[in-house]
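J.: okay, here's the prediction I keep looking at, along with the sequence it came from:
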Amino acid sequence: MNKSELKVVLICGGKGTRVSELTGAVSPKSLIRLSKKVSRPLVAYQLDQLKRAGVKSVLLVLENDWQVPIFKHSIRSGEFPGMNYSFSTCFTLHPFSIFSHPDITKFIGRSNFLVSYGDIYYSLDILGKMKKLLSRNNTSVACGMYSKSKRWRKGKKFITFSKNNKGEVVNIGYSDKADFTIHAPFLFKHKALGTILRRAKLNSARTIPILSDLIGTSNLSVVTPRRLVNLTTLQDAKNVEGAIREGHLNQ
């Protein structure tokens, strides 16, 4: 197996309850077709981004078996030549708890791997920056970071971090006041898989404990994307549609 190949785990299941106006609280957000002018489902645009970044192997993780044929129908056969994508179903869609499922580790093999969601959109530059950091600094993980709107602060917990004088992340934690949060996509060197699996077996595969463990063994790099939209509101959907139509996501 080619150890230099990057494997991508794309979490796409769920019922789309946060934007039920678009999904009917049944269809995953990643299958939303935003408008007649943006005719493909959201996940197709992210697959296109990954293909442009040179990714050849993608595992789409869904919540239920009945979702598999729907995704296969929605993603046109032959739309991404040179990319192999397969499907797996998992009882949980938390980005790290899914690693308790053997399909995930079998798919990754001995490769570096990226974990992301099918309903987020980010500028192509973030993948290049993350891959560069992973190689240059011998880091275990690079994470996307974006600013949260003030309207989401009330009652929310945000992820914060501090750096040493070399720019390395040395501590992470929670805050009620910070306006930034670490978010997928997460890019890992293969050696991080052991840490994730240990947490998954202990039923504690949450973001902060895992990233804290990784800081203890290697540096953590945080990348601020030029554009990242986490689709949780109707306004987010409009922002994604606008970005696609303007061509920002293809730059």
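T.: That came through, no problem. Since the structure is predicted, the reported quantities are computational estimates derived from the model, not experimental observations.
J.: contacts, neighbours, all on C-alpha from now
T.: OK.
J.: look up how far residue 141 lies from residue 184.
T.: Using CA to CA, to the nearest Å, residue 184 is found at 11 Å from residue 141.
J.: between the two, which one's more packed in?
T.: residue 141 (27 against 20; other CA atoms under 10 Å).
J.: apart from its neighbours in sequence, what residue is nearest that one?
T.: residue 188 (4.4 Å; CA to CA, 6 or more residues apart in numbering).
J.: tally of neighbours for that neighbour?
T.: 25.
J.: is it true that residue 214 touches residue 193?
T.: No. Applying CA atoms under 8 Å as the test, residue 214 and residue 193 come out as separate, 10.1 Å apart.
J.: wait, residue 215 touches residue 162, no?
T.: No. When contacts are counted by CA under 8 Å, residue 215 is not listed as touching residue 162 (11.5 Å).
J.: which neighbours do those two share?
T.: Jointly contacting residue 215 and residue 162 under the rule CA atoms under 8 Å, 6 or more residues apart in numbering are 169, 170, 171.
J.: what residues does the longest strand anywhere in the chain touch?
T.: In terms of residue count, the longest strand belonging to the chain (DSSP state E) is strand 180-188. Contact with strand 180-188 is made by 112-117, 130-131, 134, 140-148, 158-160, 222, as judged by CA under 8 Å, 6+ apart.
J.: what about residue 160, is that helix, strand or coil?
T.: strand (DSSP: H, G, I helix; E, B strand; the rest coil).
J.: also residue 194?
T.: Taking three-state DSSP as the rule, one finds residue 194 in the helix state.
J.: adding another structure so you can compare the two:
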Amino acid sequence: MPEMPEVENVRATLQELVPGKKIDQVIVRVPKMIVATPPDEFVHMLVGQEIEAVRRRGKFLLFDLTNCTILSHLRMEGKFRLMDENDEVTKHTHIIFHFEDHTELRFLDVRKFGTMEVTNKYGESETKSIKKLGPEPLTPAFTLADFATGVKKTSRAIKTALLDQKLVAGVGNIYADEICFEAKVRPERAANSLSDKEINRIFEATKSIMTEAVALGGSTVRTYVNSQGKLGQYQDKLKVYGKTGESCVICGTPIEKIKLNGRGTHFCPHCQK
């Protein structure tokens, strides 16, 4: 699933491509992908609207239109493509926004897990999807004091805590592994067993890794590309994720992989005590 750096890269690309475009038709080919609003009402609300800006909150893309905001979650394999109206529509194209300039923003999703929801303009904070999201890791709202309080309240594994979007928004499986490695903490450690020094290392690693990942366009693993078809580059910086059996870049010990709450989890048994 694309994580915050990947979604931010998609957002930045879309922000270059679609503001100023006016919607004159919406085609919903898979109705279940529209949530909280009947698909017919979703279509009716959007026709005639102009896209003003594309924002992000956690792993959600936010399209600000003239009178409303669309929330879009890519889930595992959702992708946006800006196409000419005459370009072939593939079988995995499920939602189409047709613009007056004869271009189309198409949403493709092999697994059909992606979702879209329309709300009042700038009203995303009142939706069920976003209401409980924690702070963004690259903003002043992400503070060591609040992070430490949240970590100390749970006996869950620290990696599981990092994946809790109420603690910090946007961290997923890839970056949680990398954060734990950078902080020299085993991912299965009970969060409330961590020392203040370890919590501080995790906090700082979260900020530094997410900052670099955003700068490099995220990690291309499996099928992720941005809205212009470009790959992310942070996968070249990964130190443990997907490196099972390879030598640790620090000590040379083979990287191990375990299942933690159903998720593949990578770590160095020597560097992460």
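T.: That came through, no problem. As the structure is a prediction and not an experimental result, all values here were calculated from the model.
J.: quick one: TM-score?
T.: Aligned and superposed, the two chains score 0.25 in TM-score terms (TM-score structural alignment, normalised by the length of structure 1); 114 aligned residues with a CA RMSD of 6.3 Å.
J.: circling back: so for residue 215 and residue 162 of structure 1, which residue has more residues nearby?
T.: More crowded of residue 215 of structure 1 and residue 162, by other CA under 10 Å: residue 215, with 20 against 11.
J.: so which of the contacts of strand 180-188 of structure 1 belong to strands?
T.: Among those, the members that lie in strands (by DSSP E) are 112-117, 141-147, 158-160, 222.
J.: which PyMOL command selects the buried ones in those residues?
T.: In PyMOL syntax, the buried subset of these is picked out as below (16 or more other CA atoms under 10 Å):
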select buried, resi 112+113+114+115+116+117+141+142+143+144+145+146+158+159+160+222
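J.: distance between the ends of stretch 80-98 of structure 2?
T.: 13 Å.
J.: strands of structure 1, start to end?
T.: Using DSSP E, strands in structure 1 cover 6-11, 57-62, 84-89, 112-117, 120-122, 141-147, 158-163, 169-175, 180-188, 220-223, 228-230.
J.: got the angle between the fourth one and strand 6-11?
T.: In this structure, strand 112-117 of structure 1 runs at an angle of 20 degrees to strand 6-11, with axes from the mean of the first three to the mean of the last three CA atoms, to 10 degrees as the basis.
J.: quick one: the closest residue to residue 210 of structure 1 other than its chain neighbours from residue 209 of structure 1, how far?
T.: Of all residues beyond its chain neighbours, the one nearest residue 210 of structure 1 is residue 196 (6.4 Å), with distances taken as CA to CA, 6+ apart. Here residue 196 of structure 1 is placed at a distance of 10 Å from residue 209 of structure 1 (CA to CA).
J.: ok, the two, which is more surrounded?
T.: Neighbour comparison, residue 196 of structure 1 and residue 209: the larger count goes to residue 196, with 24 against 16 (by other CA under 10 Å).
J.: go ahead and confirm residue 64 of structure 2 touches residue 46.
T.: No. Between residue 64 of structure 2 and residue 46 there is no contact under CA under 8 Å: 11.0 Å.
J.: ranges for the helices of structure 1?
T.: Ranges of helices in structure 1, per DSSP state H, are 20-23, 42-52, 67-74, 102-108, 125-136, 193-201, 207-217, 234-246.
J.: hmm, I typed the wrong one, I wanted the stretch 1-150 of structure 2.
T.: In the stretch 1-150 of structure 2, the segments counted as helices under DSSP state H, counting those that start in this stretch are 4-17, 39-46, 144-152.
J.: nearest to residue 53 of structure 2, out of these?
T.: With respect to residue 53 of structure 2, and counting by CA to CA, the nearest of the helices of the stretch 1-150 of structure 2 is helix 4-17 at 6.2 Å.
J.: same for the closest one, what does it pack against?
T.: strand 51-57, strand 60-65, helix 196-215 (3 or more CA pairs under 8 Å, 6 or more residues apart in numbering; DSSP states H and E).
J.: what residues sit buried inside it?
T.: So for helix 4-17 of structure 2, counting by 16+ other CA under 10 Å, buried means 4-15, 17.
J.: repeat for stretch 230-249 of structure 1
T.: Going by neighbour count (16+ other CA under 10 Å), the buried part of stretch 230-249 of structure 1 is 230, 231, 236, 237, 239, 240, 241, 243, 244, 249.
J.: that's all I had, so thanks and see you.
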